[in-house]
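S.K.: structure of the sequence below:
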Amino acid sequence: MPATQRKPVPSVSIAEEPGILKQPKSVWAVFFACIIAFMGLGLVDPILPAIANQLDASPSEVTLLFTSYNAVMALAMLVTGVITSRIGMKRTLLSGIVIIALFSALGGLSNGIWELVALRGGWGLGNALFVATALTAIVTLSNSGNAKAIILYEAAIGLGISVGPLIGGWLGAISWRGPFLGVATLMVIAFIGLTTLMPSSSSVSVTKKKSSLLDPFRALKHRSLLVLGITAALYNFGFFTLLAYSPFVLGLDEHGLGFVFLGWGVLLAITSVFVAPMLKRMLGTVGSMCLMLLMFAVVLLVMGIFTSTQWVVILAVIFAGALLGNNNTLITTAVMNAAPVERSTASAAYSFLRFLGGALAPFTAGKLAETFTPSVPFYVGSACVFLSVIYVWINQSHIRHVDKQEGAH
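M.R.: As a prediction, the model looks like this:
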């Protein structure tokens, strides 16, 4: 055809990108492995009171299971980029799965709370390798754009977290060791699935540029990434106050706790996939984040006021799942568009700060309850989340560009 008769090539728009369900086989392999990996978080939650009773431990000692887990995750996040850039995504994912399976199995065979806390830290190391790399892998391998890939990742988290408590409550009713051994078994299944379905191709091989241990700290020089990281640290203080401490005030057995956190996880999964994108279109990423964080602060405040009223706390926990699902998707999307650095580096820097907040909250909540009253941890968690709203609002000029960049993509 003559050059003068050629039709102009239309530009690619978001509407023309493949749908969220039209993904390569490798993406689905990581997706299903994520579901199984995040079951581990929910599996343990219903048995926290049982562990306290059977191992003769205080609530603050039991909440150290989350503190050691998150503290090791935070530090390990700093080296995930270095490891991934040298051995590749697939090997890093598989290494994380093996470590999770090993330490969860050893945890199920342990006989003391301090031994269990230490082994839970090893579990956090495996989870760091898997979680940071899984997000990068899904975003990199997806053919439907960053936003849809992140929604898919958050959906996997939601599905894993929602199913986990139900299985954890069932296994925990038999023995507190059951969920730990259950996680190890599920990780073996994830290992087989990922080995089989995720190809060793150039798309998941070692990157040309080797990452440095200093890269995450250099990335935090970008004010936008630093703002989102500090916001996530404050937000996660409230998140893990709810997750690690609320089982001690609900007054339910393993089955009851399993069903409560099943409802929490289901709402988290649904909102992260279906509601968060709508909120982002209506209010923008930053505006939606502020609204969800403000509502979560109010929910924690209500839990503090009505700590002794069981039905109020149950409804508050379940409803919080909707707010957390929305915010997880919104803030992760913002991080991926916040700074001109590689996705793996941005994820490592952000996750380092995020899980520091998650490490401080559980033990602090347990100690506050023992020192003062059972309501105080929820008041402190609410104050931290409310502070994150103020911090975002003050620094909104540094992160407003994430909406423009997402629109451009």
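
S.K.: only C-alpha atoms from now on, for both contacts and neighbour counts.
M.R.: OK.

S.K.: pull the contacting residues for residue 275.
M.R.: residue 326 (C-alpha atoms under 8 Å, 6 or more residues apart in numbering).

S.K.: secondary structure class for residue 57?
M.R.: Secondary structure, DSSP: H, G, I helix; E, B strand; the rest coil: residue 57 is coil.

S.K.: another for comparison:
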Amino acid sequence: MSVWATAFAAVVAFMGIGLVDPILPSIAQGLNATPSQVSLLFTSYFLVTAVAMLVTGWVSSRIGGKRTLLAGLALVVVFAALAGTSTSVAELVGFRAGWGLGNALFVATALAVIVGAASGGAESAIILYEAALGLGISAGPLVGALLGDWNWRAPFFGTATLMAAGLVLILTLLKATPRPREKTRLSAPIRALAHGGLSTTAFTALFYNFAFFTVLAFTPFILGMSPYGIGAVFFGWGVCVALASVFGAPPLQRRLGSVKVLHLSLALLAVFQLGIGLSAYEGSWQAGVIAFTVLTGVPIGLNNTVFTESAMEVSDAPRPVASAGYNFVRWMGGALAPFIATKLGEDVGVAVPYALGAACCLIGMAVLYLRRHHLRSLIEVDADLGVRDAAPVATS
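M.R.: Okay, here's the model as predicted:
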């Protein structure tokens, strides 16, 4: 029950990512703000999330995993509720930053707690975690649309209520987790990134996340739809994320190996982003924007699972430390993309953000290829899992 309680809270936590998507135009209208100003909701959230990742291990190794989860949930409840009271974009951006701090404490610790409590091993625990991510991301736009059509403030109060329920479940169902024998140093996540494999995975994920959040943050402004319409589009997108994460990634990894799956999914994401950009450039082909947006959920789902597993397996650092270092780097992509993409869309052209997102995917593929010698351990793990034709990685 403790695993499912944590997974439920994780679903609600990840709902916060897609929750604001359907209401971004409504927020801009309600607070007299430009799209790029509203995009700072993502920037503040993920910037604080990224930096806070560096201290999550230090905190949890001193107060324990359960208390860290509860602290994170409590912060999300408070700041999500405060976000609903905002009277300006600046206030809302600030409250989202506090929300990001709570999210970092919860999300980084939740993975370690689920891995520790699950009976099926690390791989099944990571799949459960990614299923929670996919379900949360897909449910977020629906909740945002249903409540946001009534009032743009309602989704924030709704999230606070659901997170409060998650807090109660974890408080009552999750047993106190033992503290690690050794306390984690503040510098541990940065030191872990000195490992070539982890840094390769992390920086590739940074470029991937830039492309990911270009779709998430800018597309609502070019769809020209009501909150219900935007919510429906991103619900379909989220379903693709969830299905690809849980049912697509594992068999593809067994068949092709982790590195090849990353190359494949990054290439697909680049193609679909170009599809969105070309459809938006045509101006009248809304169906193309919708179709390609939904389809981006497939490579995003594959990437989410494979990147997470790769970050856990590629280095010899403890999983919480490796996760903290990896997430610090990759969430920077989520912090940078929303404002840059939206500003480019406002000032240059609606197709430009997607061209940049596609370019970031190609850069990520180049990083994987040029630093492939650092990923030998992933090839060995894939070989142990029975990947067909698993071959040694070239060292030059």
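
S.K.: so what corresponds to residue 169 of structure 1 in structure 2?
M.R.: By TM-score structural alignment, residue 169 of structure 1 lines up with residue 145 in structure 2.

S.K.: was I right about that match contacting residue 26?
M.R.: No: counting by C-alpha atoms under 8 Å, residue 145 of structure 2 stays clear of residue 26, with 10.5 Å between them.

S.K.: what residues do the two have in common as contacts?
M.R.: residue 227.

S.K.: ok, the two, which is more surrounded?
M.R.: residue 145 (29 against 20; other C-alpha atoms under 10 Å).

S.K.: show me what residue 272 of structure 1 lines up with in structure 2.
M.R.: In structure 2, residue 272 of structure 1 lands on residue 245 (TM-score structural alignment).

S.K.: neighbours of that match, how many?
M.R.: 29.

S.K.: for residue 291 of structure 2, see how far away it is.
M.R.: Going from residue 245 of structure 2 to residue 291 of structure 2 by C-alpha to C-alpha, to the nearest Å gives 19 Å.

S.K.: and what of residue 229 of structure 2?
M.R.: Residue 229 of structure 2 is 13 Å from residue 291 of structure 2, by C-alpha to C-alpha.

S.K.: ok, now residue 58 of structure 2?
M.R.: Separation of residue 58 of structure 2 from residue 291 of structure 2 (C-alpha to C-alpha) stands at 43 Å.

S.K.: and these two? which has more neighbours close in?
M.R.: Under the neighbour definition other C-alpha under 10 Å, residue 58 of structure 2 and residue 291 were set side by side, and residue 58 has more, 20 against 17.

S.K.: which residues touch that one?
M.R.: By C-alpha under 8 Å, 6+ apart, the neighbours of residue 58 of structure 2 are 183-186.

S.K.: what's the match for it in structure 1?
M.R.: Residue 58 of structure 2 maps onto residue 82 in structure 1, by TM-score structural alignment.

S.K.: same thing with residue 116 of structure 2?
M.R.: Per TM-score structural alignment, residue 116 of structure 2 is aligned with residue 140.

S.K.: how close does its match get to residue 287 of structure 1?
M.R.: Relative to residue 287 of structure 1, and taking C-alpha to C-alpha, residue 140 of structure 1 is found at 27 Å.

S.K.: the host helix or strand of residue 277 of structure 1 vs structure 2, average offset?
M.R.: Residue 277 of structure 1 belongs to helix 276-305 when assigned by DSSP states H and E. The superposed helix 276-305 of structure 1 is, by mean C-alpha distance after the TM-score superposition for structure 1, a mean 0.6 Å from where its aligned residues fall in structure 2.

S.K.: before we move on, the earlier item: what helix or strand is the match of residue 116 of structure 2 on?
M.R.: helix 113-141.

S.K.: equivalent analysis for residue 217 of structure 1, please.
M.R.: Per DSSP H and E: helix 215-219 holds residue 217 of structure 1.

S.K.: in structure 2, what range does that helix match?
M.R.: The aligned range for helix 215-219 of structure 1 is 188-192, by TM-score structural alignment.

S.K.: centre of the chain to that stretch, how far?
M.R.: 21 Å (C-alpha atoms, centre = their mean, to the nearest Å).

S.K.: how big's the offset between that stretch and structure 1?
M.R.: Averaged out, stretch 188-192 of structure 2 is 0.6 Å away (mean C-alpha distance after the TM-score superposition for structure 1).

S.K.: ok so, going back, next, the angle helix 113-141 makes with the strand or helix carrying the match of residue 58 of structure 2.
M.R.: If you go by DSSP H and E, residue 82 of structure 1 is part of helix 64-87. Interaxial angle of helix 64-87 of structure 1 relative to helix 113-141 (axes from the mean of the first three to the mean of the last three C-alpha atoms, to 10 degrees): 40 degrees.

S.K.: mind listing what's buried along helix 64-87 of structure 1?
M.R.: 64-86 (16 or more other C-alpha atoms under 10 Å).
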